[in-house]
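**Q** below are the sequence and a predicted model; questions follow.
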Amino acid sequence: MNELVICKISGLTPQICELEAEAVAEGFRFLTRLIAEWKSGVNRFDQQGECLLGVFRNGRLIALGGLSSDPFAEPDAGRLRRVYVARASRGQNVGKALVQQLLELASGHFRVVRLSTDTPEGAAFYLRCGFRPIQDDFATHMKSLVDVP
């Protein structure tokens, strides 16, 4: 059985720390920030419309991503945060499944979802997920969740 299970995470687990170690080895510090913000209470993805999702394969956490209100935009804007897929699970649509689930949850609360990425690989990934590049000091990509007539 190699089925993916995507579910909400309501606490820090040792598996999140394992993903963080892998991310740090790749030069990414955003899972370190997620853990620090969670421990301090700054962001636990527990406000209206917010969530932290994990992707599990055979009980093992292989990806993580959060949705929060975007503090840099209008109140009806959500923000994808801290999306990370374990290196061994990339290229298998794990990230795409995670982002699709986050967008589905976002559609009940937000009109748009924004994000910021600083790698060409991340930018290409979000374009494949339907985001478009934007010029903004606080976001690199945006996706509208409502059809404009």
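**A** Now that the structure is in, tell me what you want to look at.
**Q** going forward, measure contacts between C-alpha atoms and count neighbours the same way
**A** Fine.
**Q** ok, which stretches of the chain are helices?
**A** Along the chain, counting by DSSP state H, helices occupy 14-25, 30-40, 94-106, 120-128.
**Q** would you mark the buried spots in stretch 19-29?
**A** 19-23 (16 or more other CA atoms under 10 Å).
**Q** please compare the first structure with the one that follows:
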Amino acid sequence: MNEILIQKVNHLDTRKLLLLVEESTSEGFRHLKRLVNDYETGVNKFDKDGEAVFIAYQNNDIV
């Protein structure tokens, strides 16, 4: 079945997002690239009260 699993992550492994970043950037969207850049530089680690990062998986792929 093609169920989607949404999981809260405490540490974002940005390497796993590279394909999505490339695809979204090629389509003219910059939000994922900004998320990765901000996370890697420490601008936003989503570790303050009320903040969180969630990843959606389908068939073990990040979607």
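**A** Everything's here; your move. Remember, it's a predicted structure, so these values are computed and weren't measured experimentally.
**Q** okay if I get the buried residues of stretch 19-29 of structure 1 as a markdown table plus distance to M1 of structure 1?
**A** Output for these, formatted as a markdown table (distance: CA to CA, whole Å):
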| residue | distance to M1 of structure 1 |
| --- | --- |
| L19 | 22 |
| E20 | 26 |
| A21 | 27 |
| E22 | 25 |
| A23 | 26 |
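**Q** which of these lies closest to L98 of structure 1?
**A** Set against L98 of structure 1, the nearest of these by CA to CA is L19 (15.4 Å).
**Q** residues contacting L20 of structure 2?
**A** 32, 63 (CA atoms under 8 Å, 6 or more residues apart in numbering).
**Q** swap the cut-off to 7 Å and go again
**A** Neighbour list for L20 of structure 2: empty [criterion: CA atoms under 7 Å, 6 or more residues apart in numbering].
**Q** that one maps to what in structure 1?
**A** Under the alignment defined by TM-score structural alignment, L20 of structure 2 corresponds to L19 in structure 1.
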